[in-house]
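Chemist: Below is the sequence, then the predicted model.
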Amino acid sequence: MEQCIFCQIANHESPAKIVYENDSSMIIMAKEQDVSGHLLAFSKTHATDVTSIDPENWLELQNTIKKVSDHVINDCGYAGVNLLCASGKAAGQSVNHLHFHLILRQDHDGIDAWPHLEEKNQLDRDEVYRKIKNWSNF
């Protein structure tokens, strides 16, 4: 089985513009600069989605995202950061390694990174609430 691109980058087997790296996580510049300042954050330990990452790596990844977000806002002149993550094929995940997109923002930059959700296959709100509120499985 071929190793995933994020694992190759984490192992320094594939080139990337590394913005930040520690023992367990990494943030790189996205190859596709569809917007200026598009970064990708991921754990160096392979995890396919939010349900498969272990809690320690999850926390370290979140700490890394916060550290870099603080830096770009406090030191680099950005005004905000969008965090985007698709977890699972049904959510639109295209690379089988959990990762977050960080979109660096300026006031009035014209970027609309918020998803535009359409009303499709709407289930009853109370039914969905009861389903996810049932913690008997834990």
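Modeler: Noted; the coordinates are in hand.
Chemist: hey, let's count contacts and neighbours off CA atoms from now on
Modeler: Fine.
Chemist: What helices and strands are in contact with whichever helix in the chain runs longest?
Modeler: Ordering each helix of the chain by length in residues (DSSP state H) puts helix 55-74 first. With contacts defined as 3 or more Cα pairs under 8 Å, 6 or more residues apart in numbering; DSSP states H and E, helix 55-74 has these neighbours: strand 25-29, strand 38-43.
Chemist: Tell me the buried residues in the last one?
Modeler: To tie it back to what came earlier, the one meant is strand 38-43. 38-43 (16 or more other Cα atoms under 10 Å).
Chemist: hold the first one in mind and look at this next one:
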Amino acid sequence: MDCIFCNIINKKQDAHIIFEDESHIAIMDKYPIQKGHSLVMPKLHHEKIIDMPNDEVGALFSRVPLIARSILAATGADGFNIGQNNGKSANQIIPHVHVHIIPRYHKIGNSWARRMISANDDLDELAKAIRNNMLSR
């Protein structure tokens, strides 16, 4: 397996590291959506967040507030989005779990994809199906 993020973690590839501890690393996104866009990831390789034990997911997200506060202070951003993509169809480009911290600037604006409008009956039916699947796991 040749994973770009594993290569960065193992110091085989350069990156702009902004945070590192024994189990996680955060780097600047090479192709940022906004100034300050960064990625937080576990050092252990997992392709998708559903492949990770719950405690590791919690540990990953526990690093986000410190890093986000530091990004906001350094960039002067007014807010930020957190994103976490799983699989190619969800726009996951690198198959190694990572959390995007994307600073947002009031003066620049923020575009979101067009949203779907769902009927209440459809939402009720889907919610029930999701709950039923949770019970069977």
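Modeler: Everything's here; your move. Just so we're clear, the structure is a prediction, and the values are computed from it rather than from any experiment.
Chemist: what's the TM-score here?
Modeler: TM-score for the superposed chains, counting by TM-score structural alignment, normalised by the length of structure 2: 0.84, backed by 133 aligned residues with a Cα RMSD of 2.1 Å.
Chemist: returning to that earlier point: make CSV out of the helices and strands packed on helix 55-74 of structure 1 and add distance to R105 of structure 1.
Modeler: As requested, the helices and strands packed on helix 55-74 of structure 1 are exported to CSV (distance: least, Cα to Cα, whole Å):
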stretch, distance to R105 of structure 1
strand 25-29, 15
strand 38-43, 10
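Chemist: how much does the stretch of helix or strand F80 of structure 2 belongs to deviate in direction from strand 38-42?
Modeler: Take DSSP states H and E as the rule and F80 of structure 2 turns out to sit in strand 79-83. Angle, strand 79-83 of structure 2 to strand 38-42, by axes from the mean of the first three to the mean of the last three Cα atoms, to 10 degrees: 40 degrees.
Chemist: Which one, of the helices and strands packed on helix 55-74 of structure 1, ends up nearest to H108 of structure 1?
Modeler: Evaluated over the helices and strands packed on helix 55-74 of structure 1, closeness to H108 of structure 1 peaks at strand 38-43, with 16.8 Å, by Cα to Cα.
Chemist: Need the contact partners of that closest one.
Modeler: Around strand 38-43 of structure 1, the neighbours that count as contacts under Cα atoms under 8 Å, 6 or more residues apart in numbering are 6, 24-30, 32, 57-58, 61, 65, 97-104.
Chemist: Repeat the analysis, applying 6 Å as the threshold.
Modeler: The contact list for strand 38-43 of structure 1 (Cα atoms under 6 Å, 6 or more residues apart in numbering) reads 24-30, 61, 99-103.
Chemist: Geometrically speaking, which residue is the centre of structure 1?
Modeler: Nearest to the geometric centre of structure 1 sits F100, at 1.1 Å (Cα atoms, centre = their mean).
Chemist: returning to that earlier point: okay, buried residues for the longest helix of structure 1 please.
Modeler: Using 16+ other Cα under 10 Å as the test for burial, helix 55-74 of structure 1 gives 57-58, 60-61, 64-65, 68-69, 72-73.
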